[in-house]
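J.: next come a sequence and a model predicted from it.
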Amino acid sequence: MNIREEAERRVDAKIKFQENLYKYLIVNTIIAIICFAFLQSFWLLFFVMFFWGLGVLDDFFNAYSIWDYREEMISKELSKMGD
């Protein structure tokens, strides 16, 4: 895999995370309003927030933390092997 393909893959992962986060915030806001206005109960909101939030968290780690940390570890190992 060349550098451009790797960069495109990272950018796609970051865009996916951002889109999913925006959708998460909008939909949960709408559900909160509906729960408050009509149901007087927030069990539906908490259910959606928890399970969808796990997916958003997974997208975050795929887009930012894991990729950068993995690359940092690879570069450290390569430098150790070169010494």
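T.: Perfect, thanks for sending it. No experiment lies behind these values; they were computed from the predicted model shown.

J.: can we go C-alpha only for contacts and neighbour counts from here?
T.: OK.

J.: show me the contacts for Ile30.
T.: Counting by CA atoms under 8 Å, 6 or more residues apart in numbering, Ile30 makes contact with nothing.

J.: alongside the first one, take a look at this:
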Amino acid sequence: MENYKQENTSYWSAKKKVKEIKGFYVHLLVYLFVNIAIVTVSSYHNGDWSSLSNIWTYSTAFFWGIGLFAHWLSVFGPNKFFGNWEERKVRELMEKEKNRNWE
């Protein structure tokens, strides 16, 4: 029974990770499409492809890029602030619950 619980927990943990990865890739695709559209429309509106110096054209990509980088860090990057804190805490609480049930 304990093995089943562990397999079930591993399954849901893996499923959650896959959902996070998928969410990042969707975010990345939207970022690319929207920013390509912004640059294209801005260039077309200005009538000159060499006049891409409009700061508003690139500010969206820049600030959204910061958010995209933070999303990447949360999904793939090494979590230096908390390490594997969440997983360790879950295991600790599960162990406490297991010990309490034995008493």
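T.: Thanks, I have the structure now. Just so it is clear, the structure is predicted and the values come from calculations on it, not from any experiment.

J.: fetch the TM-score of the aligned pair.
T.: The TM-score (TM-score structural alignment, normalised by the length of the first structure) is 0.70; 70 aligned residues with a CA RMSD of 2.2 Å.

J.: which residue lines up with Ala13 of the first structure in the second structure?
T.: Under the alignment (TM-score structural alignment), Ala13 of the first structure maps onto Glu20 of the second structure.

J.: was I right to think that match contacts Leu73?
T.: No. Taking CA atoms under 8 Å as the definition, Glu20 of the second structure is not a contact partner of Leu73, at 11.4 Å.

J.: between the two, who's got more neighbours?
T.: The neighbour count for Glu20 of the second structure versus Leu73, taken as other CA atoms under 10 Å, is higher for Glu20 (17 against 13).

J.: the more buried one sits in which helix or strand?
T.: Taking DSSP states H and E as the criterion, Glu20 of the second structure maps to helix 2-46.

J.: okay, the helix or strand just after that helix sits on what stretch of the first structure?
T.: Note on helix 2-46 of the second structure: by DSSP H and E, the next helix or strand toward the C-terminus is helix 55-75. Mapping helix 55-75 of the second structure onto the first structure (TM-score structural alignment) gives residues 43-63.
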